[in-house]
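**Student:** pasting the sequence and the predicted coordinates here, then a few questions.
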Amino acid sequence: MPKCELDAIDRRIVTELQTNARLSNIELADKVGLSPSPCLRRLRRLERDGYIDGYRATLRRGRLGLGFSAFLGVKINGHANDQALSFERTVVAMPEVVACHLVSGEADYLLEIVVPELEDYQRFLVDKLLNLPIVREVRSSIAIQTLKAGAPLPLAHLA
């Protein structure tokens, strides 16, 4: 695991940005106790060094008509080959897939997919995922209610 070299001010910067990435540099500087110029230099360094991956809006799935979420455990035939890499590239490019993890246990991959409704899920599963030649088995769990998603990363271990 790479060593994390964030001092207390860097940690406050990333904590504040996880809460509200729309803060202006002046607002951010005020919250972390810096003047704007040093705050901006630190922010640019955090971006350049890969601590900050990007900025985006968190959208409400249901409000946008994406009320159906499922978690799919996918087993594939073979792992250390070009076909497995092709599977990964293909799945990552599918817009319905909002998360993809290589996992241990019964499944090889855990996918989170989001679609408008059950019929769209069926089309995704049958027409896209099960059409991939390397896919051996898919087990689905349907989300009944989302209690927490997209939460900020816990950073207490950095202190």
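**Tutor:** On my side now, so go ahead.

**Student:** can we go C-alpha only for contacts and neighbour counts from here?
**Tutor:** Will do.

**Student:** for the residue in the chain sticking out farthest from the centre, give me its contacts.
**Tutor:** Relative to the centre of the chain, the most outlying C-alpha is that of residue 35, 32.0 Å out, by C-alpha atoms, centre = their mean. By C-alpha atoms under 8 Å, 6 or more residues apart in numbering, residue 35 lies in contact with 26, 29.

**Student:** let's bring in a second one:
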Amino acid sequence: MKRNLDPIDRRILNELQAHGRMSIVDLAERVHLTKTPCSERVKRLERDGVICGYSAEIDPTEVDMGHVMIVHVNLAKTSDRSLEDFNRAVRLIPEVQSCLMIAGPFDYMLKVRTRNITEFRELLGEQISQLPSVMQTHSFAVMESVKETSMIELRN
């Protein structure tokens, strides 16, 4: 459901996306509100499901998870049941950071993060290729990540 967000809500959301750990006092100052109305707006945005959660951004190379592969997946069948089964199963693989259903020459595109190519190869053979209805996969090594973000810029 589309939410009607006023300019202050949008500023709050932009600030929290960029600086999720900032205090309500700092947030209120940045969006030109006092503490109480700012806090009430944040609680409403959380309660309404606009803010889904908070997280820390981790440097993958610092935790030895710098290897990224893109995997195109073709399914043998694309009935509603097959798609639901695939979706449910792929969500259980923690190394799959992103799974997008695609309209095009393949059915899904996965972003997979592992320690190295050997670990990826094992994951591909033992889990990804064994997902429901998988007929074929094509894997592409990511040489460099030029831009990655989960931020959604909200304009007034």
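**Tutor:** Yep, that arrived. Keep in mind that what you see is a predicted model, and the values were worked out from it rather than measured.

**Student:** please state their TM-score.
**Tutor:** The TM-score (TM-score structural alignment, normalised by the length of structure 2) is 0.94; 156 aligned residues with a C-alpha RMSD of 1.3 Å.

**Student:** circling back to that earlier point, aligned to the residue farthest from the centre of structure 1, what sits in structure 2?
**Tutor:** Aligned counterpart of residue 35 of structure 1 in structure 2: residue 34 (TM-score structural alignment).

**Student:** which residues touch the residue nearest in space to the middle of structure 1?
**Tutor:** Centroid-nearest residue in structure 1, with C-alpha atoms, centre = their mean: residue 99, separated by 5.6 Å. Each residue near residue 99 of structure 1 by C-alpha under 8 Å, 6+ apart is listed here: 92, 110, 111, 112, 113.

**Student:** swap in residue 85 of structure 2?
**Tutor:** Residues counted as contacts of residue 85 of structure 2 (C-alpha under 8 Å, 6+ apart) are residue 132.

**Student:** same question, residue 8 of structure 1
**Tutor:** Residue 8 of structure 1 touches residue 159, counting by C-alpha under 8 Å, 6+ apart.

**Student:** counterpart of it in structure 2?
**Tutor:** For residue 8 of structure 1, the aligned position in structure 2 is residue 7, judged by TM-score structural alignment.

**Student:** kindly report the same for residue 102 of structure 1.
**Tutor:** Structural alignment (TM-score structural alignment) places residue 102 of structure 1 against residue 101 in structure 2.

**Student:** show me what contacts the closest residue to that match other than its chain neighbours?
**Tutor:** Once flanking residues are discounted, residue 101 of structure 2 sits nearest to residue 108: 4.4 Å by C-alpha to C-alpha, 6 or more residues apart in numbering. Contacts for residue 108 of structure 2 (C-alpha under 8 Å, 6+ apart) come out as 72, 73, 74, 99, 100, 101, 102.
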